[in-house]
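S.K.: Curious how this folds, go ahead:
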Amino acid sequence: MEILSLLGQGFVVALTPLNIGLLLMGCFIGTLLGALPGLGPVNGVAVLIPLTFAFGFDPTSSMILLCAVYFGCMYGGRISSILLNIPGDEPAIMTTLDGYPMAVQGQAANALAISGVASFVGATIAVIGLSLFAPVLARAAIHFGPADYFALYILAFATIGGIAGVDPRKTLLSALIGLMLATVGLDPISGVPRYTFDSFHLYDGIEPIVALVGLFAISEILMLLEKHLKDRPKAIPVGSWLPQWGAIWRTRWAMLRGSGVGFVAGVLPGAGASLGSFMSYVAEKQTSNKNGTFGKGDPRGVAAPESGNNAASGGALIPMLSLGVPGSGTTARAVGDAHFA
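M.R.: As a prediction, this is how the structure comes out:
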C-alpha cells in the first residue's frame, strides 16, 4: 500500500499544468534534437540543463523536463534511421537494419508508427518496473563486479553471430575494427596512452558520436552521390501516410520481449540503451526469424530494438535514482538534478 500511496503523491506532483507543459515541450525538443544525426540524448540533456537553472525550475520539474528530452531523443533518432538510413544515435543503429528497408518498400509510415508504439510500450514497462522494483534491482545491479561485466559483454559479443549476414567474416572484421577503435586513448588502469600518436585530442578516445557520424552518415552520403553520378536515383515510394494498425498489432510480442531484454540491460550501470537495443534485436531475430525476413524490412526488426532501447533508458534511471550511480551517459548528465530531487 505504501507504493500506491507514493505513486499517488507522484501523480499529484507530475500532473500540474507546469509539469505537463514541460513534459510536452521536452518531448518535442527531444524529438527534434534526436532527428539530427550526431546529437543524441546525451547532448540534448546537456543543452537543456542550463535552461532548468536559468528559469529556476524546482528539481522535480527539472527532472521531468530532462527525462522528457531523453525519451524524445530516443524516438527522434529513429526518424533519420528509418528515412535516411543514418542513425541519430548509437541505439538507433539496430533500427536501420529493418527500418530503412521498410521505407524503401513504401512502408515508412508503418515503420515510424511501429517505432513510436514500441517506444511507448518499452518506456511504459520500464516505468512500471522502476516504480515496483527499483530498490531490489538497484541492490542487485550494484553487486555486479568486473567478472560479471566481463561475462555480460562476452555474451554481447557472442550474439554478434545472430546478426551476421551472408558473409560472417565481414561481421567479425567489423567487430574487430570496433574493438581496435575502442582501445584508443588512455588506459583506464595504468594511464598509458594507447594509439594516440602523441595527440592530446585522442587521450579521451574516439567519441562514439564521431564514429557514428563518420561510419554511417558520411558513408551514406557518399553512396548517394555515387548513385547520383552513375544514373538518376530512383525516388523512394512514400506509400500511405496512415499506419496499418494490424501490422502494429502483429508486432506486440516482439515489443514485449524487447522491453524485457532491454529493461534488464538498462538496469546495469554503464550498459545503457545501446546494449539493450542490440540484445533485443538479436533475441527477437533468434526467436522469430523463421522465414529469413529480418534485415529485409521485417516490422518485428523495428519493434524489438525500439522497445528495447526505450526500456533500457527507463531501466537506467533505477541505479541513478536509487543509488546515485548513472546507468548511462545521459543519466550521468542528469544525476545532479536527481540528487537534489
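
S.K.: CA only for contacts and neighbour counts going forward, please
M.R.: Fine.

S.K.: How about the secondary structure of Ser240?
M.R.: Assigned by DSSP: H, G, I helix; E, B strand; the rest coil, the conformation of Ser240 is coil.

S.K.: Can you give me every residue that contacts Ala138?
M.R.: 267, 318-319, 322-323 (CA atoms under 8 Å, 6 or more residues apart in numbering).

S.K.: okay, those residues in a markdown table with secondary structure next?
M.R.: Output for those, formatted as a markdown table (three-state DSSP):
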| residue | secondary structure |
| --- | --- |
| Val267 | helix |
| Ile318 | helix |
| Pro319 | helix |
| Ser322 | helix |
| Leu323 | helix |
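
S.K.: Alongside the first, I'd like the structure of this one:
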Amino acid sequence: MELFDNLALGFGVAFTFQNLIYAFIGCLLGTLIGVLPGVGPVATIAMLLPATYALPPVAALIMLAGIYYGAQYGGSTTAILVNLPGEASSVVTMIDGYQMARKGRAGPALAAAGLGSFFAGCVGTLILAAFAGPLTEVAFKFGPAEYFSLMVLGLIGAVVLASGSLIKAVGMIVLGLLMGLIGTDVNSGVARFSFDIPELTDGVGFITIAMGVFGYGEIISNLSKPEEDREVFTAKVTGLMPNAEDFKNMVPAVLRGTALGSALGILPGGGALLAAFAAYTIEKKTKLRPGEVPFGQGNIRGVASPESANNSASQTSFIPLLTLGIPPNAVMALMVGAMTIHNIQPGPQVMTSNPELFWGLIASMWIGN
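M.R.: As a prediction, the model looks like this:
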C-alpha cells in the first residue's frame, strides 16, 4: 500500500501544469536530439544545465530525464530510415531496421521501435518504483571479476554478431580495443596515444565511428559507382501498424529486451548501449521460426528487442543515481550536477528528505513515455 501512496504523491506532483510542460519539452527535445546524428543527450544536457538555475528542482530534473529517455527512442528514426544512428544505442537497430525500410516496411519498423520503447519504458519505470533498493544491492555485488566477465561477454557477443569471416571479426575487435586505448588514463591522468591532439584526449567517440562505418561509408561506396549503378532509395512510410505475424514475432523479443535492459541498466558503465547490443545478440542466437526473415535482412525482432532494451535500461539507470548517489553513466553524472545546483544531495536520503522530487520524477517518466 505504501508504494501506491507514494505513486499517488508522485502523480500529484507530475500532473501539475508546470511539470507537464517541462516533461513535454524534455521528451520533445530528447526525441529531436536522438534523431540528429552525433549530438546526443550528454551534449544537450550539458548545454541546458545553466538554464536549470531558474527552474524549480522537480521541473528541472523532469525535463533533463525526458531528454535522456526521449533520445533513446528518437535515435531509432534515422537508424531505420537513412541508416545513420541518431544515438549510439541505435547502432544495432540499423542492421535490420534499414533493411525493413528498403523492402518498403519502414512503417512496421518504426511502429515496432515505438511500441517496444513505450512498453519497455513503462516496465523500467515500474521496476524503478518498486525495486530500487534491492536492485541497487545487486549492483553493489558486482566487483572487478564480474565486470571483467561482462567485458569478455561483450567481446564474445561482438564475434557472435559478426557475419562472414571469423578472422575479420576478431581483427575488428582488436582494432576496436586499440582505438579504446586512445584518450586519458582514468587512474594516472596521462594522455595515451593522443599525439598532442587535444581532441583525442577524450578518446574516439563511439557515435563518430558508427556514423563513419555505417552512414558515411555507405554514402561514399554508393558515390564511387557509375551513376547508372547507384542505389537511390527513399523510404516511404506507409502502413504503420505491424501485421499479426509481426506481433507474433515482436512480443517475445520485446519481453526479452525489456528484461535484459532492466537488469543491465543498473550496472555502472552499462546502460542503454550495452543493453541494446546484448539484446540483439540474444535475438540472433534465438532459433528462427519457420518462414521468418533471417537477421540482417529485415527481421522485426532485430528492431523490437534492442529498442526495448535501450529504453528500459535508460529508466533503470536512475536507480543507482537516486538511491546511492552513484551515476552509472555520463548522463547520470550530469544529473548529479543538476541536483547539486539545486542543493540536493543525491543518495539514499533523497527518498525521505525529498519525496516529492523522487516520486514526482518517477511518475513523470510514465507521462513522458
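
S.K.: Onto which residues of the second structure does stretch 154-170 of the first structure map?
M.R.: Using TM-score structural alignment, the residues of the second structure aligned to stretch 154-170 of the first structure are 152-168.

S.K.: Check which residues of the matching stretch are buried.
M.R.: By neighbour count on 16 or more other CA atoms under 10 Å, the buried set for stretch 152-168 of the second structure is 154-155, 157-159, 161.

S.K.: what's the answer for stretch 287-298 of the second structure, then?
M.R.: The neighbour-count check on stretch 287-298 of the second structure (16+ other CA under 10 Å) flags 295-298 as buried.

S.K.: need the helices for the stretch 1-150 of the first structure, in chain order.
M.R.: For the stretch 1-150 of the first structure, the helices defined by DSSP state H, counting those that start in this stretch cover 2-14, 17-34, 40-54, 59-84, 93-104, 108-142, 146-158.

S.K.: any chance of those in CSV, plus distance to Leu225 of the first structure?
M.R.: As requested, those are exported to CSV (distance: least, CA to CA, whole Å):
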stretch, distance to Leu225 of the first structure
helix 2-14, 48
helix 17-34, 25
helix 40-54, 26
helix 59-84, 14
helix 93-104, 18
helix 108-142, 22
helix 146-158, 34
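
S.K.: Ile221 of the first structure is nearest to which of those?
M.R.: Among the helices of the stretch 1-150 of the first structure, the nearest to Ile221 of the first structure by CA to CA is helix 59-84 (9.5 Å).

S.K.: tally of neighbours for Val136 of the first structure?
M.R.: If you count neighbours by other CA atoms under 10 Å, Val136 of the first structure ends up with 11.

S.K.: which residue lines up with it in the second structure?
M.R.: Aligned counterpart of Val136 of the first structure in the second structure: Pro134 (TM-score structural alignment).

S.K.: Which of the buried residues of stretch 287-298 of the second structure fall in helices?
M.R.: Using DSSP state H, no member of those falls in helices.

S.K.: I figured Met179 of the second structure hits Val204, correct?
M.R.: Yes - using CA atoms under 8 Å, Met179 of the second structure is in contact with Val204, at 6.9 Å.

S.K.: Mind jotting down where the strands sit in the stretch 251-369 of the second structure?
M.R.: Under the criterion DSSP state E, counting those that start in this stretch, the stretch 251-369 of the second structure contains no strands.

S.K.: what sits against the residue nearest the centre of the first structure?
M.R.: Closest to where the C-alpha atoms of the first structure average out (CA atoms, centre = their mean) is Pro91, at 3.6 Å. By CA under 8 Å, 6+ apart, Pro91 of the first structure lies in contact with 273-275, 277-278, 305, 309.

S.K.: Let me know the closest of those residues to Ser62 of the first structure.
M.R.: Closest to Ser62 of the first structure, out of all of the contacts of Pro91 of the first structure and judged by CA to CA, is Ala273, at 21.9 Å.

S.K.: For that closest one, list the residues it contacts.
M.R.: Listed by CA under 8 Å, 6+ apart, the contact set of Ala273 of the first structure reads 91, 262, 265-266, 308-313, 328.

S.K.: again, 6 Å this time
M.R.: Counting by CA atoms under 6 Å, 6 or more residues apart in numbering, Ala273 of the first structure touches 91, 309, 312-313.

S.K.: and Leu84 of the second structure, what does it touch?
M.R.: By CA under 6 Å, 6+ apart, the residues touching Leu84 of the second structure are 78, 215.

S.K.: That one maps to what in the first structure?
M.R.: In the first structure, Leu84 of the second structure lines up with Ile86, judged by TM-score structural alignment.

S.K.: number of nearby residues for the aligned residue in the second structure for Ser115 of the first structure?
M.R.: Aligned counterpart of Ser115 of the first structure in the second structure: Ala113 (TM-score structural alignment). For Ala113 of the second structure, the count of nearby residues is 30 (other CA under 10 Å).

S.K.: Please report how far Ala113 of the second structure lies from Glu87 of the second structure.
M.R.: Distance, Ala113 of the second structure to Glu87 of the second structure, by CA to CA, to the nearest Å: 14 Å.

S.K.: Check Phe233 of the second structure too.
M.R.: Distance, Phe233 of the second structure to Glu87 of the second structure, by CA to CA: 22 Å.

S.K.: now do Ala129 of the second structure
M.R.: For Ala129 of the second structure relative to Glu87 of the second structure (CA to CA), the value is 26 Å.

S.K.: Comparing the two, which shows the higher neighbour count?
M.R.: Taking neighbours as other CA under 10 Å, Ala129 of the second structure and Glu87 compare with Glu87 leading, 31 against 20.

S.K.: what's around Phe4 of the second structure, how many residues?
M.R.: Phe4 of the second structure has 11 nearby residues by other CA under 10 Å.

S.K.: In stretch 4-12 of the second structure, which residues are buried?
M.R.: Using 16+ other CA under 10 Å as the test for burial, stretch 4-12 of the second structure gives 6-7, 9-11.
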